[in-house]
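> Have a look; sequence and predicted model below, questions after that.
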Amino acid sequence: MSHLSDAQLQELNHTLREEKKDLERHFSANGEENSALGESLTDSTGDLSTVDNHPGDLGTEVFERERDLAVNDSLREELDQINGALERMNKGTYGVCEVCGRDIPFERLQAIPYTAYCVDDTPERSLRSDRPVEEQVITPPPTGAGEGRQEHDRRFDDADAWESVEEYGTSNTPAMAAKRDVEDYDDGM
């Protein structure tokens, strides 16, 4: 006997079916019945060739495709969980934790209607613990790097570079000068 009333089960069933319809509509609208593959780069950009494209444009396209595939993977997983929840409803095991067998509270099912776990037994989803390989070869900056940069006021540094170069003139014409009626390059400064 389920701890959920008929009205609660009906509400959850309706929610699950609506979410399922939305996800199926997403996949059919995008023409991605096989969402793991998607379409080719040439098809998605509409270009006959990518030879004349800037590498940055191609990088953007690749990033967008990877993001779309990741979103589709996530949505496909959610659709599978919804189908599993609807199957559990048909079997009469919906609302019961698959690990401990305790009832899942109605409020939790309202928030996550496709869950098969109570809060205590929810599988932990953590970030990967392995770090990028690059971190093994990157050396940290030397201690004190950047500290006291403006300490020696009289020394030449990057901030003084423009003033030194500007003494020899700039490419500004008298027409670009901030003052009016400038006829000489040196008067416009």
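It's in.

> For the rest of this, base every contact and every neighbour count on C-alpha atoms.
Fine.

> give me the element residue 13 is part of.
helix 6-29 (DSSP states H and E).

> Flag every buried residue along that helix.
9, 12-13, 15-16, 19-20, 23, 27 (16 or more other CA atoms under 10 Å).

> Return the member of these nearest to residue 76.
Using CA to CA, residue 23 is the member of the buried residues of helix 6-29 that lies nearest residue 76, at 8.0 Å.

> That closest one and residue 108, how far apart?
Distance, residue 23 to residue 108, by CA to CA, to the nearest Å: 21 Å.

> quick one on the thing from earlier: from the buried residues of helix 6-29, which is closest to residue 118?
Of all those, residue 118 sits closest to residue 12, with 16.2 Å by CA to CA.

> how close does that closest one sit to residue 24?
Using CA to CA, one gets 18 Å for the distance from residue 12 to residue 24.

> now residue 87
Distance, residue 87 to residue 24, by CA to CA: 17 Å.

> Likewise for residue 102?
Counting by CA to CA, the separation of residue 102 from residue 24 is 31 Å.

> Please compare the first structure with the one that follows:
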Amino acid sequence: MSHLTHDQQQELKSALLERKKELRHHFHANGEDNALLGDSLADSTGELSSYDNHPADVGTEVFERGRDLAVNDTLQDELEQVDSALGRLDRGEYGQCVECGRDIPFERLQAIPYTAYCVEHTPNRDVSSDRPVEEEVITPPPSGAGENRQRYDGRFDDADAWESVEEYGTSNTPAMAAKRDVTDYDEGM
């Protein structure tokens, strides 16, 4: 028995069906099978040859293609979750966490209608697991790193440059001065 009222279920079902329609439209507009994303780079870009292109142009194409594939993977995953949620709704299992069986609050379902988990059991909640792999092999800086910066504290550096230059005025003309009726450059500061 669901904790959701009939009106709440209808609202959520409508949201799920609308999202499914949007996702289907995305895949239909971009080709059902990710048109050209599986083909060679030359086929997908329409270029006869990539030899005459600057390497940065090819890099841009590779980046764009990778991004499109990642977006499509994410949206395909979301579409599968929407279909799964609609199935749970038909079976009368919608609104309960698949992990612990507790009711998922209506507000959470409004925000993420296809969720199958309560907040406590949401997969991939560990933020530390999203850290770059490189961090596992990076060695700490050698001892004494940054000591020179501390040693020269209080000496002239880039931050003091503006104060030094400011006393000579700016390149603003009297016409651009914030004050009215300025007649010379020094007066406008």
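On my side now, so go ahead. Nothing here was measured: the structure is a model prediction, and the numbers come from that model.

> Please work out the TM-score for the two chains.
After superposition, the two chains reach a TM-score (TM-score structural alignment, normalised by the length of structure 1) of 0.69; 152 aligned residues with a CA RMSD of 2.9 Å.

> Put together TSV for the buried residues of helix 6-29 of structure 1, with distance to residue 77 of structure 1 on each row.
Listed next are these as TSV, based on distance: CA to CA, whole Å:
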residue	distance to residue 77 of structure 1
9	23
12	19
13	18
15	17
16	14
19	13
20	12
23	11
27	13
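
> And the residue nearest the centre of structure 2?
Centroid-nearest residue in structure 2: residue 71, 10.6 Å away (criterion: CA atoms, centre = their mean).

> The one helix or strand that residue maps to vs structure 1 - mean distance after superposition?
Assigned by DSSP H and E, residue 71 of structure 2 belongs to helix 55-91. Superposing on structure 1 places helix 55-91 of structure 2 at an average distance of 0.6 Å from its equivalents, by mean CA distance after the TM-score superposition for structure 1.

> packing partners for that helix?
Applying 3 or more CA pairs under 8 Å, 6 or more residues apart in numbering; DSSP states H and E, one finds that helix 55-91 of structure 2 contacts helix 6-29, helix 41-45.

> can we see that at 6 Å?
If you count contacts as 3 or more CA pairs under 6 Å, 6 or more residues apart in numbering; DSSP states H and E, helix 55-91 of structure 2 packs onto no helix or strand.

> how many other residues sit next to residue 93 of structure 1?
Using other CA atoms under 10 Å, residue 93 of structure 1 is surrounded by 18 other residues.

> That one - that's part of a strand, no?
No: per DSSP: H, G, I helix; E, B strand; the rest coil, residue 93 of structure 1 lies outside any strand segment and is coil.

> That one maps to what in structure 2?
In structure 2, the residue paired with residue 93 of structure 1 is residue 93, using TM-score structural alignment.

> List the residues that contact its match.
Residues counted as contacts of residue 93 of structure 2 (CA atoms under 6 Å, 6 or more residues apart in numbering): none.
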